[in-house]
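Undergrad: Build the 3D model from these lines:
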Amino acid sequence: MSRVGIIVVGAVFFAPFVWMLASSLKPSMEVLSSGGSLVGSSVQWSNYATVWTSIPFARIMLNTFFVAATGALLAMVVSLLSAYAFSRLTFRYRDRFFLIFLGSLVLPQEVLIVPLYIMANRAGLVDTYAVLIVPFAFGAFGAFMLRQFLLTLPRDYEEAARLDGAGQIRILWHVITPLLRAPLSVVGAFIFIEYWNSFLWPLIVINSAERATIPLGLQMFSGSAGRTGGR
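TA: The predicted structure follows:
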């Protein structure tokens, strides 16, 4: 592709961000009524101050990053352990258990909401960070990806480490994990984005703005017309 073509494609993808920035500086009454005009009748920098003060936006951003980062890290550890167990360890009905585990991928989140909420409520975890992080850190997506990658790796390194007296934990940490840095990073990125964009589950289990995430905070702001941070 020529340089001109790259610039054109880049401009097309960048245009929505320019429009979003320009719209954020318009008076609120002109956001939808100004037609195709990129610039409003005045530049309202106060719009950003309104958003920042109407809801605890800094706290909400920090909450979102903490939940997404912690959830991704926990999911990476769980996925690594699960993938190693299902690809390298030998135990009865291993493949059947993996198929059952993999079958959880076909269940939509909406099906799990009610039983998860009942368990969280009985455990006293509603409106806590733990209820945002723990339930979806044990999914089969990451375990499946890492297991498929592990099946392509030769066992020579593991056998050499085993001859040197290394146990399962040492082999996993010093031999397997360095070979899985790339797929682990991919799994972590996907799960981080999933936590970051999650809306339905936080909407149900979070009752205070102090623990809200960005999708929930935006709903709180738009639902209250930007005047209050309450739900």
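Undergrad: Please make it C-alpha for all contacts and neighbour counts, starting now.
TA: Will do.
Undergrad: wait, Leu25 sits on Ser41?
TA: No. Using CA atoms under 8 Å, Leu25 is not in contact with Ser41, being 9.9 Å away.
Undergrad: neighbour count winner among those two?
TA: Set Leu25 next to Ser41 and count neighbours by other CA atoms under 10 Å: Leu25 wins out with 20 against 11.
Undergrad: And the helix ranked longest in the chain, what does it pack against?
TA: Secondary structure of the chain per DSSP state H: the longest helix is helix 57-88. Helix 57-88 is packed against helix 94-103, helix 129-133, helix 140-151, helix 181-197, helix 214-223, with contacts defined by 3 or more CA pairs under 8 Å, 6 or more residues apart in numbering; DSSP states H and E.
Undergrad: What is the burial count for Gly217?
TA: 25.
Undergrad: residues contacting it?
TA: Shown in contact with Gly217 (CA atoms under 8 Å, 6 or more residues apart in numbering): 55, 57, 60, 209.
Undergrad: can you redo those residues as JSON lines with neighbour count and distance to Ala75?
TA: As requested, the contacts of Gly217 are exported to JSON lines (neighbours: other CA atoms under 10 Å; distance: CA to CA, whole Å):
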{"residue": "Ile55", "neighbour count": "22", "distance to Ala75": "30"}
{"residue": "Phe57", "neighbour count": "21", "distance to Ala75": "26"}
{"residue": "Ile60", "neighbour count": "21", "distance to Ala75": "22"}
{"residue": "Ala209", "neighbour count": "19", "distance to Ala75": "25"}
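Undergrad: rewinding a little: can you say which of the helices and strands packed on helix 57-88 is nearest to Gln109?
TA: helix 181-197 (12.0 Å; CA to CA).
Undergrad: Need the contact partners of that closest one.
TA: 64-65, 67-69, 71-73, 75-76, 80, 142, 145-146, 149, 213-215.
Undergrad: starting at the chain centroid, how far to stretch 117-134?
TA: Taking CA atoms, centre = their mean, to the nearest Å, one finds stretch 117-134 lying 18 Å from the centre of the chain it belongs to.
Undergrad: Pull out the buried positions in that stretch.
TA: For stretch 117-134, a neighbour-count test (16 or more other CA atoms under 10 Å) marks 117, 120, 125-129, 131-133 as buried.
Undergrad: Stretch 197-214 now?
TA: So for stretch 197-214, counting by 16+ other CA under 10 Å, buried means 198-199, 201-203, 205-206, 209-214.
Undergrad: And it, end to end?
TA: 8 Å (CA to CA, to the nearest Å).
Undergrad: if we can go back for a sec, closest one to Tyr84 among the helices and strands packed on helix 57-88?
TA: The nearest among the helices and strands packed on helix 57-88, by CA to CA, is helix 140-151 at 6.8 Å.
Undergrad: next up, for comparison:
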Amino acid sequence: MSVVEAPTATVSLDPPDVPSPGPERHPVRTAVMYLLITVIALGVLVPFVWMVSSSLKNNNEVFTVPTQWIPRDFQWHNYVDIWSRIPMTTYLRNSLFLSLVITFLQVLTGSFAAYGFSKVRWRGRDALFVAYIATIAVPWQAYMVPQYVMLQKAGLVNTFWSLILLQAFGAFGVFLLRQYYLTIPDELCEAARIDGLSEYGIYRRIILPLSKPALASLALLTFVATWNDYMGPFIYLTSNELWTVQLGLKSFVGLFDGDYAMIMTGSVISVVPILVIFLLGQKYFIQGIATSGLKG
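TA: This is a model prediction of the structure:
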């Protein structure tokens, strides 16, 4: 009669694998880094603080030396008088209209083009993308005059259409979104094609929902650039009724002097919409920049 021996369990006395801790941060180096970041942040905020302070002063107190950061007498009425001095409501409405329309069109056209350059295979795709992105390096002043002549002959000068058509497409937006689309696995698109989904369906039902951070980043950057644009409206808009807020502020600049307190007041008012939009979309903006290859 044979006896079957039960298998004996071997117990390892080696210590379990413990993930090695990351590099230890030196407290002095960390403190210096945070101090440097704080100094840089304060330096960036100095012009904004000076602008807010100047908006609450009399005109002859704006450029006093040394700089008076806290006004002696706060001129709160500047924020009331500016609405009667210039048609501020009209300027803000025009800026908001152009910014929203151009932002929508740039996000729409940029997302379409980025999908074609990243998820659709066709001959010459990469070469055309490089050529298209290379247009970013061409200064606007090089083709400013031909653009104006073309729009003048088309009868679009002194209309919003001139700015909308010129800024509805942007190579930077295509680059930003393409870099983000490349992080989305191609297997998702292939599986959708096997299931019979069209390219438009893949773009609308798969790519766009996964690209909210990049879309929000492009929308914010485009909105800010359009809102702050001065040269475009200055060249193509001649009627006061079509002026944006950036053009409207030049009404306070005369031939020999300017009402700089009112200019600062209008500048503060013009910054408020951008500040609100950035605070609302800050999460998506940072996430989109961090994942699209544009990290500094």
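Undergrad: Once they're superposed, what TM-score comes out?
TA: Aligned and superposed, the two chains score 0.85 in TM-score terms (TM-score structural alignment, normalised by the length of the first structure); 225 aligned residues with a CA RMSD of 2.5 Å.
Undergrad: So which of the helices and strands packed on helix 57-88 of the first structure is nearest Tyr48 of the first structure?
TA: Nearest of those (CA to CA): helix 214-223, 12.5 Å.
Undergrad: out of the contacts of Gly217 of the first structure, which one sits closest to Gln168 of the first structure?
TA: Nearest member of these to Gln168 of the first structure, counting by CA to CA, is Ile60, at 40.8 Å.
Undergrad: What does the closest one correspond to in the second structure?
TA: Ile60 of the first structure maps onto Tyr91 in the second structure, with residues paired by TM-score structural alignment.
Undergrad: Quick check: the gap between that match and Val65 of the second structure.
TA: Applying CA to CA to Tyr91 of the second structure and Val65 of the second structure gives a distance of 33 Å.
Undergrad: For Ile133 of the first structure, which non-adjacent residue is spatially closest?
TA: Closest residue in space to Ile133 of the first structure, ignoring its immediate chain neighbours: Gly71 at 5.0 Å, by CA to CA, 6 or more residues apart in numbering.
Undergrad: what's near enough to touch the aligned residue in the second structure for that neighbour?
TA: Aligning on TM-score structural alignment places Gly71 of the first structure opposite Ile102 in the second structure. Counting by CA under 8 Å, 6+ apart, Ile102 of the second structure makes contact with 164, 167-168, 222-223, 226.
Undergrad: what about the residue located most distally from the centre of the first structure, distance to Asp156 of the first structure?
TA: Most distant residue from the mean C-alpha position of the first structure: Leu163, 39.9 Å away (CA atoms, centre = their mean). Between Leu163 of the first structure and Asp156 of the first structure the computed distance is 11 Å (CA to CA).
Undergrad: quick revisit: let me have the buried residues of stretch 117-134 of the first structure in JSON lines, extended by distance to Ser224 of the first structure.
TA: Formatted as JSON lines, those follow (distance: CA to CA, whole Å):
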{"residue": "Tyr117", "distance to Ser224 of the first structure": "26"}
{"residue": "Ala120", "distance to Ser224 of the first structure": "28"}
{"residue": "Leu125", "distance to Ser224 of the first structure": "27"}
{"residue": "Val126", "distance to Ser224 of the first structure": "23"}
{"residue": "Asp127", "distance to Ser224 of the first structure": "20"}
{"residue": "Thr128", "distance to Ser224 of the first structure": "23"}
{"residue": "Tyr129", "distance to Ser224 of the first structure": "24"}
{"residue": "Val131", "distance to Ser224 of the first structure": "25"}
{"residue": "Leu132", "distance to Ser224 of the first structure": "24"}
{"residue": "Ile133", "distance to Ser224 of the first structure": "27"}
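Undergrad: now, which of those sits nearest Pro178 of the first structure?
TA: For these, the nearest to Pro178 of the first structure is Ile133 (25.7 Å; CA to CA).
Undergrad: Quick check: the closest one touching Ala69?
TA: No. Between Ile133 of the first structure and Ala69 there is no contact under CA under 8 Å: 9.4 Å.
Undergrad: The match of Gly71 of the first structure and Ile164 of the second structure, how far apart?
TA: 6 Å.
Undergrad: Likewise for Asn240 of the second structure?
TA: 18 Å.
Undergrad: Leu96 of the second structure now?
TA: 13 Å.
Undergrad: for Ile133 of the second structure, same thing?
TA: 21 Å.
Undergrad: Spatially central residue for the second structure, please.
TA: Note: the second structure centre (CA atoms, centre = their mean) maps to Leu221, 1.4 Å.
Undergrad: Map that one across to the first structure for me.
TA: That one, Leu221 of the second structure, aligns with Phe190 by TM-score structural alignment.
Undergrad: for Leu242 of the second structure, same thing?
TA: In the first structure, Leu242 of the second structure lands on Arg211 (TM-score structural alignment).
Undergrad: Settle this for me: its match is touching Asp127, isn't it.
TA: Yes. The criterion here is CA under 8 Å, and Arg211 of the first structure meets it with Asp127 at 7.1 Å.
Undergrad: gap between the nearest residue to Gln167 of the second structure once chain neighbours are set aside and Ala168 of the second structure?
TA: Of all residues not flanking Gln167 of the second structure in the chain, Ile102 sits nearest, at 6.4 Å (CA to CA, 6+ apart). Distance of Ile102 of the second structure to Ala168 of the second structure, given as CA to CA: 6 Å.
Undergrad: what does Phe104 of the second structure give?
TA: The spacing between Phe104 of the second structure and Ala168 of the second structure, counted by CA to CA, is 8 Å.
Undergrad: again with Ser84 of the second structure
TA: For Ser84 of the second structure, the distance to Ala168 of the second structure - CA to CA - is 34 Å.
Undergrad: before we move on, what about Ser267 of the second structure?
TA: For Ser267 of the second structure, the distance to Ala168 of the second structure - CA to CA - is 26 Å.
Undergrad: What of Ile184 of the second structure?
TA: 26 Å.
Undergrad: what's the answer for Gly232 of the second structure, then?
TA: Applying CA to CA to Gly232 of the second structure and Ala168 of the second structure gives a distance of 13 Å.
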